[in-house]
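Colleague: Got a predicted structure plus its sequence, pasted below:
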Amino acid sequence: MSCGSCGTGKDGQPKGCKNNGTCGTDGCNKLTVFDWLSNMSLPGNMEPFNGVEVRFKNGRKHFYINSENLSLSIGDVVATEAASGHDIGMVTLTGELVRVQMKKKKENPNTEALPKIYRKATQKDIDVWQKVRDKEADVQKRSREIAIRLGLQMKISDVEFQGDASKVIFYYTAEERVDFRELIKEFARTFNTRIEMKQVGFRQEASRLGGIGSCGRELCCSTWLTDFRSVSTSAARYQQLSLNPQKLAGQCGKLKCCLNYELDSYMDALKEFPKSDVKLQTEKGTAICQKIDIFKGLLWYSYTNDGMNWHELTAEKVNEIVAINKKGKKVASLEEYIEYTAAPANKELFSNVVGQDSLTRFDQPKSKNNRRRNKNKNKNKNRNQKSRSRNTKKNA
């Protein structure tokens, strides 16, 4: 979903949001922030907060101080202070919401310690910035070739130039620790600039590259998810999913983040269920749990000496049996606690509400009788055509 001000330019390239990030849908970019205080004025005795949030490539966001009291708004391109030289970024947030964001990210709200914003970017700054950004794809390709030649077990996923072209950052992923001292020397000789190596996780790499998940939608990490929480296999166990790595792993090779979405609901539902390792003591024998259906609130138990026959019980009945067993007593049998419900008569298991034909209508082979009928029809047609041609010749 994008706002109404977003459009498509030439060659299918997006024009971008003309509302400078203040659109109500906030669907142009997952890194944009809706400034809900933009139309509100501050009290008379309060000075505006001079902190500014600036976004760079690869989701980098930093806070700066507007020491020159520039009139900045969301979407302005500015030149910011860097370790050496200056960098070019885009303003994503101004005003009091910057203070809120700094507290949320646990940063010191004292703006005196923040780096400065030098000025609004001039046309010369933007030209230099755009020129080095056009070189990033070629530099990434050449850097991968150098890393392969040196035999390093790493993958260079992206390259980012500083705004004044004085430094280049290489983002890479690796399974193990990589000694890239020789690599940095090779990069410095090849690209003739300062080099910085930055390792990113596999989830961060997938969020930047994007893609389509097994659900058919765009990846959550590349559309709206900004914080990556740890996902464990216990989340799949609680939801009774098969522990198949190919199905549980996402595009990043790690467990899917969506395994945590419904985990709390399953945990709440399982509070009403007895533990699956609890055995039921009956006079006919000990019964063990074979299967749980969380949605229907049912459990299936079988006797240890008759594991093929399963008995369906509700969670309430099982809790009742467990309470009796805790008192040191045994129930007669599981069959006494089974609730039999009469199935509704003439219940239609499936109905074609769409009105489409069956998807398997072409799978069944044609019968021999139909083939014979088609052959006879073709023979009759040929005979009629021949007789008609003879009659026309005689009349002529």
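Modeller: Great, that's in hand. Numbers count the residues shown, from 1 in each chain.

Colleague: CA only for contacts and neighbour counts going forward, please
Modeller: OK.

Colleague: Could I get the full set of strands for the stretch 151-300 of the chain?
Modeller: Using DSSP state E, counting those that start in this stretch, the strands assigned to the stretch 151-300 of the chain run over residues 155-161, 167-173, 194-199, 280-282, 285-293, 298-303.

Colleague: want to throw the ones you listed into JSON lines with mean neighbour count and distance to R133?
Modeller: Written out in JSON lines, the entries for these read as follows (neighbours: other C-alpha atoms under 10 Å; distance: least, C-alpha to C-alpha, whole Å):
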{"stretch": "strand 155-161", "mean neighbour count": "20", "distance to R133": "7"}
{"stretch": "strand 167-173", "mean neighbour count": "19", "distance to R133": "10"}
{"stretch": "strand 194-199", "mean neighbour count": "14", "distance to R133": "16"}
{"stretch": "strand 280-282", "mean neighbour count": "21", "distance to R133": "68"}
{"stretch": "strand 285-293", "mean neighbour count": "17", "distance to R133": "54"}
{"stretch": "strand 298-303", "mean neighbour count": "21", "distance to R133": "59"}
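
Colleague: is it possible to export those to a markdown table including distance to A113?
Modeller: Rendered in a markdown table, the data for these read as follows (distance: least, C-alpha to C-alpha, whole Å):
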| stretch | distance to A113 |
| --- | --- |
| strand 155-161 | 25 |
| strand 167-173 | 23 |
| strand 194-199 | 24 |
| strand 280-282 | 65 |
| strand 285-293 | 57 |
| strand 298-303 | 60 |
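
Colleague: Out of those, the one nearest K104 is which?
Modeller: Using C-alpha to C-alpha as the measure, strand 194-199 is the one of these that comes nearest K104, at 24.2 Å.

Colleague: That closest one to strand 155-161, inter-axis angle?
Modeller: With axes from the mean of the first three to the mean of the last three C-alpha atoms, to 10 degrees applied, the angle from strand 194-199 to strand 155-161 works out at 140 degrees.

Colleague: Spell out for me which residue occupies the centre of the chain.
Modeller: Compute the mean C-alpha point of the chain, and by C-alpha atoms, centre = their mean the closest residue is C220, 2.3 Å away.

Colleague: Now do stretch 49-63: distance to the chain's middle.
Modeller: Taking C-alpha atoms, centre = their mean, to the nearest Å, one finds stretch 49-63 lying 24 Å from the centre of the chain it belongs to.

Colleague: and here's the other structure:
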Amino acid sequence: MGCSTCSSGGCSTPAGCKNNGSCLTDGGCSKLDVYDWLADMALPSEFEPFNIVEVRFKGARKDFYRNTNNTYVEAGELVVVESATGGYDVGHVTLTGELVRLQMKRKNIPASPDLKRLLRKASETDVKKWEQLKSQEYDTLHRARKIIDHLGLSMKLSDVDYQGDRTKATFYYTADERVDFRELIRKLAEAFRVRIEMRQIGMRQEASRLGGIGSCGRELCCSTWLTNFKSVSTAAARYQNLSLNTLKLAGQCGKLKCCLNYELDTYMDALNEFPDHVTSIETQRGPAILQKTDIFKKLMWFSYSSAENWIPVEVSKVNEILERNRRGERPADLQEVPSEPTVKKIPGYENVVGQDSLTRLDDKDGNRRKKKRPGKNRRNRPPRKA
């Protein structure tokens, strides 16, 4: 079952997920979905199942809860769990069984008795109240932004998340400097009559929650499938011979794009064969200056100061010339790399009548009409000879 704003609900029209992977309907479009590869494994008859489940909430928030009542739940079901600050919250079950034990071990979370409890499955009343709170978050966000503008605080409010019982509202914001929001909390508590929690997030986390379209034309990686953020430096752009233009290298969050790291390892492996810190090589004709490097074709392009043509040289030949330069030898000239022979493609059919020509119906004369010569009317033509 999918949400109404994505293509996972059975409709043939792929509209794209407008909830940025946080629709919480377990339709397979959420970036927090985990494949339970232990679901089909039969446990021993005397084996006691693991009584801790993983629950997912809005955004990238997940937590583990102890199922003390041994309530049978499956992945994707709405459940009511205890809140860390009192009351209860509503979320979707993502994992059950032995895979939860492995997840907790991977995240170094002990299975202590201090874990909050899973209370029950969400009833129809809980679901209606939860959906009503989600519909109020948009208006709450805009009202809070007006209060921030009135107070003149240098902060940007990104998102708001209501707790399942509407006793607490968490506001997510970004700011460049430290913000004194004590007056803001008082104003928000008076306006919404709930307990307020302010949580500062980074620029990348903000882009992940809001979503958008990147310069590649696709949805942002951080809002669709990327769950962790690794540091990106300008060295990644240098290794890939990219232009150091901050407008092209920065993403929607204002930081360097995460995709700069995707192919970095491939470039690093390919650069192992290239010589380090080479700007020119010495020949008898003169110094040849390095102009460009083609990493995957393993070519280095050189040019002389008096010539405009660039000469492609293989990396192995460049290393050989550099070794000769260290011994005090200079080659006569750089030899151009022979171009690859072009292979003529033979079509799999034979054009007999020329019906595959797209311009066969065009008037080659440019729609020019022939002028009639005077005295050549049809009536004055001489009769044909037999």
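Modeller: Here it is on my side, so go on. None of the values given here were measured: they were computed from a predicted structure.

Colleague: burial of the nearest residue to C6 of the second structure once chain neighbours are set aside, as a residue count?
Modeller: Leaving out its chain neighbours, the residue that sits closest to C6 of the second structure by C-alpha to C-alpha, 6 or more residues apart in numbering is C17, at 4.2 Å. Neighbours of C17 of the second structure under the rule other C-alpha atoms under 10 Å: 20.

Colleague: Distance-wise, check C17 of the second structure relative to K31 of the second structure.
Modeller: According to C-alpha to C-alpha, to the nearest Å, C17 of the second structure and K31 of the second structure sit 11 Å apart.

Colleague: Okay, helices next: where are they in the first structure?
Modeller: Using DSSP state H, the helices assigned to the first structure run over residues 96-104, 123-134, 136-149, 181-191, 202-209, 220-223, 233-238, 245-248, 263-270, 315-326, 368-395.

Colleague: Please name whichever of these is nearest to A165 of the first structure.
Modeller: Distances from A165 of the first structure to each of the helices of the first structure were compared by C-alpha to C-alpha, and the smallest falls on helix 123-134, at 6.4 Å.

Colleague: Where in the second structure does the closest one align, residue-wise?
Modeller: Aligned by TM-score structural alignment, helix 123-134 of the first structure falls on residues 124-135 of the second structure.

Colleague: Enumerate the positions of that stretch that are buried.
Modeller: Residues D126, V127, W130, L133, K134 are the ones in stretch 124-135 of the second structure that count as buried (16 or more other C-alpha atoms under 10 Å).

Colleague: From those, pick the one nearest C216 of the second structure.
Modeller: Distances from C216 of the second structure to those, taken as C-alpha to C-alpha, are shortest for K134 (31.2 Å).

Colleague: show me what contacts the closest one?
Modeller: When the contact criterion is C-alpha atoms under 8 Å, 6 or more residues apart in numbering, the partners of K134 of the second structure are D161, Y162.

Colleague: That one and T25 of the second structure: what is the separation?
Modeller: 14 Å.

Colleague: next one: P287 of the second structure
Modeller: Taken as C-alpha to C-alpha, the span from P287 of the second structure to T25 of the second structure is 66 Å.

Colleague: Same question for G164 of the second structure.
Modeller: 17 Å.

Colleague: Please identify which of these two sits among more neighbours.
Modeller: Ranked by neighbour count (other C-alpha under 10 Å), G164 of the second structure and T25 place G164 first, with 24 against 19.

Colleague: residues in contact with the more buried one?
Modeller: If a contact means C-alpha under 8 Å, 6+ apart, then G164 of the second structure has Y88, D89, V90, K129, W130, L133 as its contacts.

Colleague: so what's it closest to, chain neighbours aside?
Modeller: D89 (4.1 Å).

Colleague: Let me see the contact set for whatever residue of the first structure lines up with the one you found.
Modeller: Matched by TM-score structural alignment, D89 of the second structure corresponds to D87 in the first structure. Contacts for D87 of the first structure (C-alpha under 8 Å, 6+ apart) come out as A79, T80, E81, Q162, G163, D164.

Colleague: Surely the first one touches K124?
Modeller: Looking back up the chat, that one is A79 of the first structure. No: taking C-alpha atoms under 8 Å as the definition, A79 of the first structure is not a contact partner of K124, at 11.3 Å.

Colleague: circling back to that earlier point, quick check: the gap between the residue nearest to the centre of the first structure and C6 of the first structure.
Modeller: If you go by C-alpha to C-alpha, the gap between C220 of the first structure and C6 of the first structure works out to 21 Å.

Colleague: got it, and K104 of the first structure?
Modeller: Taking C-alpha to C-alpha as the measure, K104 of the first structure and C6 of the first structure are separated by 29 Å.

Colleague: Same check on W310 of the first structure?
Modeller: For W310 of the first structure, the distance to C6 of the first structure under the criterion C-alpha to C-alpha works out to 59 Å.

Colleague: repeat for N395 of the first structure
Modeller: Here the criterion is C-alpha to C-alpha. By it, N395 of the first structure lies 76 Å from C6 of the first structure.

Colleague: So for the two, which residue has more residues nearby?
Modeller: Under the neighbour definition other C-alpha under 10 Å, N395 of the first structure and C6 were set side by side, and C6 has more, 16 against 6.

Colleague: Quick one: map the more buried one onto the second structure.
Modeller: Counting by TM-score structural alignment, C6 of the first structure corresponds to G9 in the second structure.

Colleague: hang on, isn't Y267 of the second structure packed against Y239?
Modeller: Yes: A contact is recorded between Y267 of the second structure and Y239 when judged using C-alpha under 8 Å, the distance being 6.9 Å.

Colleague: thinking again about what came up before, figure out which of the strands of the stretch 151-300 of the first structure is closest to C258 of the first structure.
Modeller: Smallest distance to C258 of the first structure across these (C-alpha to C-alpha): 20.8 Å, for strand 285-293.

Colleague: Now do the closest one against strand 298-303, angle only.
Modeller: For the pair strand 285-293 of the first structure and strand 298-303, the angle between their directions (the same axes, to 10 degrees) equals 150 degrees.

Colleague: what's the mean deviation for strand 285-293 of the first structure versus the second structure?
Modeller: Overlaying the second structure shows strand 285-293 of the first structure at a mean distance of 2.3 Å from the equivalent residues (mean C-alpha distance after the TM-score superposition for the first structure).
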